[in-house]
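Novice: The amino acid sequence is not available; the structure is as follows:
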């Protein structure tokens, strides 16, 4: 899929929003940024919708054409994309405790097996806790191709729609039940984070919304094109739905927000992604300066930004107190430098290696087909 400026813009907004939210670990960036950072945790859910849409399209297209799905190829591409820079950042956290934004860290094997979001003791081990979302993504990468392959064996609109409704309904019921149970017994731990916010089965709404968009694009291209002619209306609708979600999440840990807020918020972000996928929409028409670059390094930024925050805080934290714009500029510069360094030194070389190996594999496959044709003749 060619890069779409609208999706790059949404990805850039998402990573900046998340980093503004995480500035709480250094005491915040001052009152001028509070209104921006308060809901910054929602940036992760934009990533979930984008991931569901982009990965969903990648998996569903060969299935729609009746081609076999290369599970090995898919998992290998994801591994080359995700693991190298993740391994480097995890090594920094494990081997250099003084670099952590918080002293406690879950055992390394929980990060390596992407089970940290299911096992975390958040009260004691908050360092690198933002890797929880990567765990959710990895579970999605593992399960979705298998599920898509199974559903594609006998395509059925009714069955797909029923599965989507079931996932949303079960999520609402499960979050509400866990919230009511934990609120009643009030266990002596951060049960909201550990039981509702981090577990994969609680956070499927955004990924599902992205998959639904991908399914529409791949299996109903005429409807996709027809609706994209009204992409700006969907854009405005997405903004309106997101505003309602902001209102619901004014009490972020409340029952109503966690029962109904997640699917509503994901629907709003899904409308924004739908509009962003149209090159003629208000957000897809122009390339916003630096948005594409920030989107390109967003993965490295996400993994490493807390390390950069902590470095600046240790070196200059006292000096920067009370200097909102100056503090923002210095923290942002540190984050960009570290993230870009990881991207260009680790992430991109492995991506190039991935493409080189894929090219060699493609050449080998072509040569094998040629030899087979010669043999048959």
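Specialist: On my side now, so go ahead. These numbers were taken from a predicted model, which means no experiment stands behind them.
Novice: From here on, just use CA atoms for contacts and neighbour counts.
Specialist: Fine.
Novice: what comes into contact with stretch 169-182?
Specialist: Applying CA atoms under 8 Å, 6 or more residues apart in numbering, the contact partners of stretch 169-182 are 191-192, 195-196, 201-205, 255, 258-260.
Novice: now do 7 Å
Specialist: 191, 196, 202, 255, 258-260 (CA atoms under 7 Å, 6 or more residues apart in numbering).
Novice: Over to stretch 144-161?
Specialist: 59, 63.
Novice: Can you get me the start-to-end distance on it?
Specialist: One end of stretch 144-161 to the other measures 16 Å (CA to CA, to the nearest Å).
Novice: before we move on, back to that, out of the contacts of stretch 169-182, give me the one that has the most neighbours.
Specialist: Greatest neighbour count in the contacts of stretch 169-182, by other CA atoms under 10 Å, goes to residue 258: 24 neighbours.
Novice: hold the first one in mind and look at this next one:
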């Protein structure tokens, strides 16, 4: 398939690794890696982005493939991203807060590293979408400036423009608030450092879940669309998904032996929860379950999956492992470009102009174009923006 060719191109060009975690996991025991990457987490990240891109591509095949059949291979990719992000961020922050004295400068370095990791790609895609919308005569949101501070879904439903940006807002605000919350809690707490961190995680998880339930009752949500807009895609309603990941990082750091012992059970439990939620919502749809439980169940499932895969051993370098790592490296770019830029802007424009020269009436051809364009643009964005910026970050802001 064209997108596989694109991935091989990326790998052959020798794209460098990102999100490198070199610290050991508890008592000096190393996480199993391929080279300098955690292969199990690369595998999870690659699956998550492919699941999201795959799911959004259904509209191109909706007339020829039943949705129930098409969606069989997919689990909740965004929940997996949240748990994975919380796990990785949790490892970094726990390392920072493990020192005797945490200075504001340490938090500032953490923020700079996160911002340099996420904002450049986001900014480039946002500008491309704005320019493209103006040239095509499409409507821009009234408060466009909110996108530049990740606040377009802070207190209201996310606009239709650049829809995938909703999850970026969740993560950016989480990166901003969690270190401050931990710093304040550790300075005022009467308990030990570890106990305080656990309390912050538990209170945050319970508090967010309770907030979602209260919000669902207040807004009287009775449809999947309203649930999606006001519960699933709002900033503060999804912090628990990342906090579960931070909790998993704590367990991996301080209870590493248990993670090694139970890794396969963690993997099975995580998959079981994600599959249960998907099957239950298909067969026994319940608005009550959707409003109050599904986001918690998928967050826990994704977290258990992340914890189990963080110990996945894969020593050999072969075509499969290289493909997995390659997709993982460009996953952030793929997530940013696949929907609004490729699916809703470039593909319609290309189809319109292609019809002037050759009749394009095959759903399969358009579907392959969707994957090909997503792969190629993601590779270009990674090599031209993300990789150079990451090199600058690692030179000037060392973890």
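Specialist: Noted; the coordinates are in hand. Remember, predicted model here, so these are calculated numbers, not experimental data.
Novice: okay, now residue 89 of structure 1: neighbour count?
Specialist: The local packing of residue 89 of structure 1 (other CA under 10 Å) involves 17 other residues.
Novice: Which residue in structure 2 aligns with it?
Specialist: Under the alignment (TM-score structural alignment), residue 89 of structure 1 pairs with residue 125 in structure 2.
Novice: Distance of its match relative to residue 226 of structure 2?
Specialist: To residue 226 of structure 2, residue 125 of structure 2 is 27 Å away according to CA to CA.
Novice: Secondary structure element holding the residue nearest the centre of structure 1?
Specialist: Residue closest to the average C-alpha location in structure 1 (CA atoms, centre = their mean): residue 47, at 3.1 Å. Using DSSP states H and E, residue 47 of structure 1 sits within helix 43-64.
Novice: picking up where we left off before, now the helix or strand where the match of residue 89 of structure 1 lies: buried residues?
Specialist: Assigning secondary structure by DSSP H and E places residue 125 of structure 2 in helix 104-136. Buried positions in helix 104-136 of structure 2, judged by neighbour count with 16 or more other CA atoms under 10 Å: 106-107, 109-111, 113-114, 116-122, 125-126, 129-130, 133.
Novice: Kindly report the same for stretch 231-239 of structure 1.
Specialist: For stretch 231-239 of structure 1, a neighbour-count test (16+ other CA under 10 Å) marks 231-232, 234-239 as buried.
Novice: That one aligns to what range in structure 2?
Specialist: With TM-score structural alignment as the criterion, stretch 231-239 of structure 1 aligns to 263-271.
Novice: Return the mean post-superposition distance for the matching stretch against structure 1.
Specialist: Mean deviation of stretch 263-271 of structure 2 relative to structure 1 after superposition (mean CA distance after the TM-score superposition for structure 1): 1.4 Å.
Novice: what do we get in structure 1 for residue 168 of structure 2?
Specialist: The alignment partner of residue 168 of structure 2 in structure 1, by TM-score structural alignment, is residue 134.
Novice: on that earlier part again, filter the contacts of stretch 169-182 of structure 1 down to the ones in strands?
Specialist: Of the contacts of stretch 169-182 of structure 1, none are assigned to strands by DSSP state E.
Novice: Please convert the residues you listed to a markdown table, extending it with distance to residue 110 of structure 1.
Specialist: Converted to a markdown table, the contacts of stretch 169-182 of structure 1 look like this (distance: CA to CA, whole Å):
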| residue | distance to residue 110 of structure 1 |
| --- | --- |
| 191 | 19 |
| 196 | 19 |
| 202 | 19 |
| 255 | 29 |
| 258 | 26 |
| 259 | 28 |
| 260 | 30 |
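Novice: helices or strands up against the helix holding residue 125 of structure 2?
Specialist: Packed against helix 104-136 of structure 2 by the contact rule (3 or more CA pairs under 7 Å, 6 or more residues apart in numbering; DSSP states H and E) you find helix 331-337, helix 387-396.
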